[in-house]
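[1] What shape does this take:
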Amino acid sequence: MPDTPIRILIVDDHPVVRDGFRGMFAADSDFEVLGEAADGAEAVERARTLRPDVILMDLRMPTMDGVSAIRELGRLGVPSKVLVLTTFDTDKDVRPAIEAGATGYLLKDTGRDELIRAVRAAARGETILSPSVATRLVSQVRAPADTLSAREIEILELIARGATNREAAKRLFISEATVKTHLLHIYTKLGVNDRAAAVATGFRRGLLDVNDTP
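    As a prediction, this is how the structure comes out:
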């Protein structure tokens, strides 16, 4: 048992999920649930105030998603370790979360004992990955040079939703010129010449999820 309880912040847009995690950790004296948040923006504000040891972070939430929240926590210098806990293990979810600074990445079907061990490990600063996520990351490391970066996939997703270069730049907090540069790299890597072809190729290669488009 640690000298002091591991302090946790639970972030998920589903109240029933938050209640389940709170009940799980509240029943163990090794842990203290400091609070909850229903989206990434609220998570950032609560983490700045509460300074939890570990944040259990969902990815797909309204207002601000989990990856954006992780980036913002890093920008603000919040020292909390972030353990992503989600139902998604696709390439476009895993890599951006890890690159943003997540300490670990687990799926919500993870067993109770495994999750508790993972939170303890995250509090120690250790990296924890579910087996399927670890396999995906290894595959990406071994992937050819034409693989899109996490940022390029983000831009391709926005373009698929109909965003202009200006809108994509505003959404990602980068310049319009940077978006254009990323698009040129996307075209080169995918072997296409325009936005429509890039989106079509993105869907064909599984880089884009049809459920993410309007």
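[2] CA only for contacts and neighbour counts going forward, please
    Noted.
[3] Just the residues contacting the helix or strand where residue 133 lies, thanks.
    Using DSSP states H and E, residue 133 maps to helix 131-141. By Cα atoms under 8 Å, 6 or more residues apart in numbering, the surrounding residues in contact with helix 131-141 are 89, 91, 94-95, 105-106.
[4] Second chain to compare with the first, below:
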Amino acid sequence: MEHAKKTVVVCESQPVTVEGVRRLLHDCSDLEMTGSATLLGAGMDIVRSQAPSIVLVDKAFGTQAVLDWIASLRMLGRSTLPVVWGITLGEAEALRMLQGGAMGVIRKTAAPALLLECLRTVAGGTTWMEESIFQESDRPARSGASNLTARERQVAELVRQGLRNKDIAGRLGIQTGTVKIHLKHIFEKTGVRERYCLALNGLKERGVFSMAHA
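    Down below sits the predicted model:
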């Protein structure tokens, strides 16, 4: 029995790039590009009307603009899964996208086969990211993570959710300086050096995504 193709809408600032994606997906037996837009607003209109399986969004529209767009997409209640790609995409920025609801993160410099792998993995319900983006944070945490105090585990979990220090302090009813002290102890015990690495390790522990080499 032949399975229906997963549909892809591309929200991309460069028309030439849109055409490249169209050609890439043209001969795919499981993926089909059904629409494109060069503006975020127009892209949202297409998502509303088509409810595609995946929407590929250009980070060049602006990090915060894309995060807000993804938040609006989630509020629509559609099953459309967002994948963010960009020419420049650093570790902290990519993690913000994942925490903001992106199901895939990939650079435009990735090989075509890697983009297809990303789209297929996301279509299957698994979050995907290009491993080379997270070179620094790909170190495994030390076993000291099990030695965290109850309060340190609370702080670590809120960091994994993307909260800032002052928000964590407000949530737990403690001072911002106290949050910083807890983070220092967490980093020492786990071997993680920065908060975005801590958040990424949390995602890895949950097994919620797949990583692939560029």
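[5] sorry, back to before: just name the closest of the contacts of helix 131-141 of structure 1 to residue 80 of structure 1, please.
    residue 105 (14.9 Å; Cα to Cα).
[6] circling back: filter the contacts of helix 131-141 of structure 1 down to just the ones in helices.
    91, 94-95 (DSSP state H).
[7] By neighbours, which of these wins?
    Among those, residue 94 has the most neighbours (other Cα atoms under 10 Å), with 25 neighbours.
[8] got the contact list for the counterpart of that residue in structure 2?
    Pairing criterion TM-score structural alignment: the partner of residue 94 of structure 1 within structure 2 is identified as residue 94. Each residue near residue 94 of structure 2 by Cα under 8 Å, 6+ apart is listed here: 105, 133.
[9] What is the neighbour count of residue 197 of structure 2?
    Residues near residue 197 of structure 2, counting by other Cα under 10 Å: 24.
[10] separation between it and residue 204 of structure 2?
    Plainly put, residue 197 of structure 2 is 10 Å away from residue 204 of structure 2 if you go by Cα to Cα, to the nearest Å.
[11] you'd agree residue 125 of structure 1 is in a helix?
    No - using DSSP: H, G, I helix; E, B strand; the rest coil, the assignment for residue 125 of structure 1 is coil, not a helix.
[12] burial of it, as a residue count?
    A count of neighbours around residue 125 of structure 1, defined by other Cα under 10 Å, yields 16.
[13] Kindly report the same for the one 5 residues further on.
    Around residue 130 of structure 1 there are 16 other residues, counting by other Cα under 10 Å.
[14] Grab the nearest non-local neighbour of it.
    Nearest residue to residue 130 of structure 1, sequence neighbours excluded (Cα to Cα, 6 or more residues apart in numbering): residue 106, at 5.0 Å.
[15] in structure 2, which spans are helices?
    Secondary structure of structure 2 (DSSP H): helices at 15-26, 40-50, 63-76, 91-99, 112-123, 150-160, 165-172, 176-190, 195-206.
[16] These: which one's closest to residue 4 of structure 2?
    helix 112-123 (12.0 Å).
[17] Report the buried residues of the closest one.
    Buried residues in helix 112-123 of structure 2, counting neighbours by 16 or more other Cα atoms under 10 Å, are found at 114-116, 118-123.
[18] Report the mean distance between it and its aligned residues in structure 1.
    Overlaying structure 1 shows helix 112-123 of structure 2 at a mean distance of 1.3 Å from the equivalent residues (mean Cα distance after the TM-score superposition for structure 1).
[19] What lies in contact with that helix?
    Contacts for helix 112-123 of structure 2 (Cα under 8 Å, 6+ apart): 6, 24, 31, 53-54, 81, 83, 103-104, 106, 127-129, 210, 212, 214.
[20] related to what we said a few turns ago, tell me which of the helices of structure 2 is the most buried.
    Most buried of the helices of structure 2 by mean neighbour count (mean count of other Cα atoms under 10 Å) is helix 91-99; its value is a mean of 21.
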